[in-house]
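Enquirer: take a look and give me a structure for this.
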Amino acid sequence: MTKNKIPEILLVGLPNSGKSTLINALTKSKTSIIGSTPNTTRDKVTKTLTHENKKIINISDLPGFLENPEMSNINYQKNIDKFMSDADKIFFVIDVKTNDISGLDSIFKLLSKSNSMKNVITIFNKCEDFDTNNLDKRFYKYIGESYYFVSAYHKLGLENLLSYLESLSVAQLKSEEFVTSLTIIGRPNAGKSTLFNSLLNNERSTVSDVPGTTRDKITEELNINDRNYSIIDTAGVPRKKQKDQIDRYSSQLAVSSLENAHIALVVVDSTEGVSFEDKRILKASIEENVTPLLILNKWDKLNTEQRDALNSSVKKDLKQHKWISLIRISALSKKNITLISKQLDLIEQQLATRISTSELNTHFRSLWTKNPPHPFRGKRAKLKYVTQYSTFPPEFAFTLSGRIPKNYEAFIENYIRDMFKMNTISFRIKINA
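Expert: Sure, this is the predicted structure:
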């Protein structure tokens, strides 16, 4: 049983055996990136499957196993024994049409070594036009506790597999603890995965000098400051449009990770400075009301003159958003990485701020009297009332008798930042006129 008490099913197999297609078909979502080329998946990717009876189970997709792994697979294959020992059951996914017996034997040896096949369920995939009576006799030894014939792509034979998964699932745990969600985002090779691993204090994400090594969206639990976080490592978001469809989809997943995040760790390669794409990521984060924390990584590679130039450039770039926090670190050497946890603590405190309706109205009625908005199209708006309707992030609703100019909305935002000490976070102001 995994540490969060949800059973875990682990999918293992050769590259292009259909593991990612299978997990997507079972969870009815694009959990894993799929493609016609082998080794599209490069890290462990986990999705929680929820049945109609609300019972849940985790299904984890692993990269295809290689006898002679590429650089991007070496780190994953170092951890494969741990992944298998942590899992409750293992799905050994086999393409019924494969001729790579040597590769299957290598996986079989790993499985036999770790648990003697007692927790292995063999999934024969791509069986849409296959007579099960013609199964290659060499495959018989790979059959574990039980086996299934399916076609993940055509969604054939999944009913029995889903019934089996349901039998292993558990009732969803009711947790009263609120968990802050972090996402690490930035351009390729900025050091996102290195930062992810440094924060977790283990080599969870595959890292290399090759831009675009990370493709999958990887989620883990992080505990710092005696607080629990959900942290996501994402693929790089390049400026130029990728020709490769898989890389393009990976970038879309990275940007979409902002939708469910509270705080975005926007990682910038200090040796390259803040680019147009970095500014676009910051803008997208603010528009989603996700608080950005700008991380200038590889700071140790700059000399004094270069640091002064970058500081001056960043100050100019953030002129409209001076409230954005900035931290200079080296993720590889972990220098200054503790500053991130301190800043996260401050940001969380501000995200949790709740201001009473009476206090808000007292402040803003006084403000409206002393510094009323300019008339909009000949009519000056009056304040009816203001209220805060949520936290994480804080959201405020102003009910007015008419519209107000954009610059007065900015004035209200700055007033809230100064008066209520929300000077490091994103928050939403909704104008009802």
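Enquirer: could you use CA atoms for every contact and neighbour count after this?
Expert: Will do.
Enquirer: just the buried positions in whichever strand or helix holds residue 313, please.
Expert: Using DSSP states H and E, the element containing residue 313 is helix 304-317. Residues 307, 310 are the ones in helix 304-317 that count as buried (16 or more other CA atoms under 10 Å).
Enquirer: stretch 399-418 now?
Expert: 399, 400, 402, 403, 404, 413, 415, 416, 417.
Enquirer: what's the answer for stretch 210-222, then?
Expert: For stretch 210-222, burial by neighbour count (16+ other CA under 10 Å) applies to 212, 213, 214, 215, 216, 217, 218, 219, 222.
Enquirer: so of the buried residues of stretch 399-418, which ones are in strands?
Expert: 399, 400 (DSSP state E).
Enquirer: between the buried residues of stretch 399-418, which sits nearest residue 308?
Expert: residue 417 (28.0 Å; CA to CA).
Enquirer: the closest one and residue 423 touch, don't they?
Expert: Yes: Residue 417 lies in contact with residue 423 (CA atoms under 8 Å); the separation is 4.8 Å.
Enquirer: for residue 161, give me its contacts.
Expert: If you count contacts by CA atoms under 8 Å, 6 or more residues apart in numbering, residue 161 has them with residue 148.
Enquirer: confirm that it sits in a strand.
Expert: No: Residue 161 sits outside any strand when classified using DSSP: H, G, I helix; E, B strand; the rest coil, being helix.
Enquirer: to compare against the first, here's the next sequence to fold:
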Amino acid sequence: LFLIDAQADISKDDAAVAELLRSAPERVILVANKVDNESIAEDLAGFWRLGLGEPHPISAVHGVGVADVLDLVVNRFPDVEEEDRKDDSPRTLAIIGRPNVGKSTLLNNLLGEDRVVVSPIGGTTRDPIDAPVEIDGISYTLIDTAGIRRAPKVGEDAEFYSILRAKEVLRDADVALLLIDALEGVTHQDQRIAEEAAESGAGLVVILNKWDAIDTEEREWTEDGVADRFGFVDWAPVLRISALTGSRLKRLGPAVERVLVNRASRIPTGELNRLITAWTQAHPAPVRKGRRPRILYAVQAGTEPPTIILFVSGGELGEDYLRFIENRLRERFDFEGSPIRLIARRKNRRPR
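Expert: Below is the predicted model:
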């Protein structure tokens, strides 16, 4: 980024730097700062003489035009994620959930073989399970978290080990398949594991297993429990299957692919900032500790999961307002199955 003063003439130093940069003009973005009004913006033609292409107007003080410049910068970055996937390495699916909810049964069904011994006693699978599998013609690596269990000592909580197993595999997972026993409904332990999945950044698909074993009234009760206890991950698709018979299992492949696509989504910086400006003007952030925070601009810094940085002046943005921004983003864009990370950064004033 070559920054020039839009309110001053081209200096000898400007010309000297421009001469050095002209050897690779395609790698240079000419940025004219201090464009604080329309009259200055209309008087930038003279900067074309630098031979570095169009001067892009901004006002660093007011944050005007910064989002458009950030868009130009991001668009010129090499697509590292696509390069990383050129080896066609399969995406990783982690089967997570409480003991004895049908994780090993699901794994066996997807593999088409009895790779794991299935028992009504929870935690019988002890060896780590890491297997290649094809779903709808697409290759994945499937991990069954039942294989990471270790025998608890007397007095130790089994819930602790369920969550520990989930943490271990979620580190490398692209999508987590959270199995819920539809007969028992959503438990506190299921909530804890879902929290770990959301915090890990992996995509999430909630699977209500043993669906064919419950009647209409029980199904309504189970679905009410999902809506009530999984409100914090209401963005995750919910499938209703039978891991034992394979009923409705054909819906898993399309759901996983949709989540992978959404998790890699990117919002153009200009559009992102226009939307956030409109939302914050309609519903300003609440005053905290006597100061009202103001979002100056935003940029999506990464994908998998989508990560958006909000540059803020004034007070601090509370979790409730970040949730408000996330909800507006989900209403506007398809992020089904993917968490969104919103990071608020305070913009400190430079010393004069």
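Enquirer: give me the TM-score for this pair.
Expert: Once superposed, the chains reach a TM-score of 0.67 (TM-score structural alignment, normalised by the length of the second structure), with 259 aligned residues with a CA RMSD of 2.6 Å.
Enquirer: returning to that earlier point: the buried residues of stretch 399-418 of the first structure in helices, which ones?
Expert: Counted as lying in helices by DSSP state H, out of those, are 413, 415, 416, 417.
Enquirer: in the first structure, point out the residues matching the longest strand along the second structure.
Expert: Longest strand of the second structure, by residue count under DSSP E: strand 294-302. Matched against the first structure by TM-score structural alignment, strand 294-302 of the second structure falls on residues 382-390.
Enquirer: for that stretch, buried residues please.
Expert: For stretch 382-390 of the first structure, the neighbour count (16+ other CA under 10 Å) marks 382, 383, 385, 386, 387, 388, 390 as buried.
Enquirer: can you give me the helices in the stretch 151-300 of the first structure?
Expert: Ranges of helices in the stretch 151-300 of the first structure, per DSSP state H, counting those that start in this stretch, are 158-168, 192-200, 245-256, 276-287.
Enquirer: list the buried ones in the first one?
Expert: Under the neighbour-count criterion of 16+ other CA under 10 Å, helix 158-168 of the first structure has 158, 161, 165, 166, 168 buried.
Enquirer: what's the farthest-apart pair in these?
Expert: Longest span within the buried residues of helix 158-168 of the first structure, CA to CA: 158 and 168, 15.5 Å.
Enquirer: nearest to residue 287 of the first structure, of the buried residues of stretch 382-390 of the first structure?
Expert: Of those, the one sitting nearest to residue 287 of the first structure (CA to CA) turns out to be residue 390, at 16.9 Å.
Enquirer: so who does the closest one touch?
Expert: 354, 396.
Enquirer: gap between residue 23 of the first structure and residue 84 of the first structure?
Expert: 17 Å (CA to CA, to the nearest Å).
Enquirer: typo on my end, it should be residue 240 of the first structure
Expert: 38 Å.
Enquirer: the more surrounded of those two?
Expert: Between residue 240 of the first structure and residue 84, residue 84 has the larger neighbour count (other CA atoms under 10 Å), namely 21 against 7.
Enquirer: just to revisit the earlier point, dump the buried residues of stretch 399-418 of the first structure to TSV, plus distance to residue 362 of the first structure.
Expert: What follows is these, written out as TSV (distance: CA to CA, whole Å):
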residue	distance to residue 362 of the first structure
399	15
400	15
402	20
403	21
404	20
413	16
415	13
416	13
417	16
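Enquirer: need the helices of the stretch 151-300 of the first structure in TSV (columns: distance to residue 48 of the first structure).
Expert: As requested, these are exported to TSV (distance: least, CA to CA, whole Å):
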stretch	distance to residue 48 of the first structure
helix 158-168	12
helix 192-200	21
helix 245-256	17
helix 276-287	26
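Enquirer: the helix holding residue 313 of the first structure: what's the following helix or strand?
Expert: Counting by DSSP H and E, what follows helix 304-317 of the first structure is strand 325-328.
Enquirer: which other helices and strands contact that following strand?
Expert: Counting by 3 or more CA pairs under 8 Å, 6 or more residues apart in numbering; DSSP states H and E, the packing neighbours recorded for strand 325-328 of the first structure are strand 291-297, helix 338-351.
Enquirer: related to what we said a few turns ago, residue 106 of the first structure is nearest to which of the helices of the stretch 151-300 of the first structure?
Expert: Of the helices of the stretch 151-300 of the first structure, nearest to residue 106 of the first structure by CA to CA is helix 158-168, at 25.2 Å.
Enquirer: what range in the second structure does that closest one sit on?
Expert: Residue span in the second structure matched to helix 158-168 of the first structure, by TM-score structural alignment: none.
Enquirer: with stretch 409-429 of the first structure instead?
Expert: Taking TM-score structural alignment, stretch 409-429 of the first structure hits residues 322-342 over in the second structure.
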